[in-house]
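> Provided below for reference: sequence and predicted model.
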Amino acid sequence: MNSSQREHVAAGWYRLGATCVVLDDQGRVLIQLRRSPVRWELPGGLVDPGEALYEAAARETEEETGVTVQVSGLAGVYQHPSHGILAAVFVAAPVGGAPRPSAEASEVRWAGIDTARTLLSPLYRPRLEDALRASGTAPLRVHEGQDIIGALPATVPSRDRV
């Protein structure tokens, strides 16, 4: 943890994170081998000021993996108190691009669900499992005062993802 992260934790502040569980039409999940720390993860990162959570999830996925996604729903929210992180995990589908290494990921690939379960860091396995088990997704609304400026509706999956 760097000094800025320690200051946020000490002050009781949280940084917002956004992650995608990207599933293709073959039932595979997009995973990446992070450069630091070296571990297999789902794509995602921190939310920029003024950015909607689901927009950050899509942006981070494209930046880190080369795959453009359409976010379809919110699968869960994960709190990491000791690191001051509150992360939203979204379900998404690929709509363009192709897996490629990036500054943050030395390897990016589509993996079968069982392979992903084996390779993913223990931090990310529950996020994958929760997304696969979800019978639907929760709604997410972005608003300024009373005005809704963005939204993801609750959804019911069209196929069994497990």
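Received, thanks.
> can we go C-alpha only for contacts and neighbour counts from here?
Noted.
> So which residues of this protein form strands?
15-22, 29-35, 38-41, 44-46, 67-80, 85-97, 105-111, 140-144, 147-152 (DSSP state E).
> Throw those into TSV and include mean neighbour count and distance to residue 59, thanks.
Formatted as TSV, those follow (neighbours: other C-alpha atoms under 10 Å; distance: least, C-alpha to C-alpha, whole Å):
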stretch	mean neighbour count	distance to residue 59
strand 15-22	25	10
strand 29-35	23	15
strand 38-41	18	16
strand 44-46	21	8
strand 67-80	19	8
strand 85-97	20	12
strand 105-111	19	15
strand 140-144	13	17
strand 147-152	12	16
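> A further structure is provided below for comparison with the first:
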Amino acid sequence: MSPAPLHSVSVAAAVLDPQGRVLAIRRRDNSHWEPPGGVLELGESIHDGLRREVEEETGLRVEPDALTGVYKNMNRGIIALVFRCHLTGGTEQTSIETDRVTWLTPDQVRDRMSEAYAIRLLDALPTDEPRPAIRSHDGEHLTP
């Protein structure tokens, strides 16, 4: 019998403002734009981890409203859960992990993020399509 595959679980927030823009961070380590979020800690609930990661990376507090997508990085075994969230407080700021925190239009998301990260925010935009979206990717591009 082969050993069970190892996976990690990450969470990310899709926070929309009244103008239809989404909250995004630029990572300090690689300058990539992404939704705020990160890996859950052992023993941490999904929503608690989401709140913690967003506040650590952006200085903002959020509350999750709905699961909008489930994404698997097929190369690294990472499952990402993305939630549409609303702001509850805090002050926008960078962190040791982020060098930019900003609000992007959907077109800016498409221009600045790799397909694998852009789709997480684009899937969270209000639509008539069923939710959550379930997708796989290779770390950069969606895979069939």
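Looks like it arrived, so ask away. If you're wondering where the values come from, they're calculated on a predicted model, not measured in any experiment.
> Dump the strands of the first structure to JSON lines, plus distance to residue 53 of the first structure.
Listed next are the strands of the first structure as JSON lines, based on distance: least, C-alpha to C-alpha, whole Å:
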{"stretch": "strand 15-22", "distance to residue 53 of the first structure": "6"}
{"stretch": "strand 29-35", "distance to residue 53 of the first structure": "19"}
{"stretch": "strand 38-41", "distance to residue 53 of the first structure": "18"}
{"stretch": "strand 44-46", "distance to residue 53 of the first structure": "9"}
{"stretch": "strand 67-80", "distance to residue 53 of the first structure": "10"}
{"stretch": "strand 85-97", "distance to residue 53 of the first structure": "7"}
{"stretch": "strand 105-111", "distance to residue 53 of the first structure": "21"}
{"stretch": "strand 140-144", "distance to residue 53 of the first structure": "9"}
{"stretch": "strand 147-152", "distance to residue 53 of the first structure": "10"}
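> who wins for proximity to residue 56 of the first structure among those?
Smallest distance to residue 56 of the first structure across the strands of the first structure (C-alpha to C-alpha): 6.1 Å, for strand 15-22.
> what packs against that closest one?
strand 29-35, strand 44-46, helix 53-65, strand 85-97 (3 or more C-alpha pairs under 8 Å, 6 or more residues apart in numbering; DSSP states H and E).
> mind running it again at 10 Å?
Under the contact criterion of 3 or more C-alpha pairs under 10 Å, 6 or more residues apart in numbering; DSSP states H and E, strand 15-22 of the first structure touches helix 3-11, strand 29-35, strand 44-46, helix 53-65, strand 67-80, strand 85-97, helix 125-133.
> how far does that strand sit from the chain's center?
Remark: strand 15-22 of the first structure is offset 3 Å from the chain centroid, using C-alpha atoms, centre = their mean, to the nearest Å.
> Thank you, goodbye.
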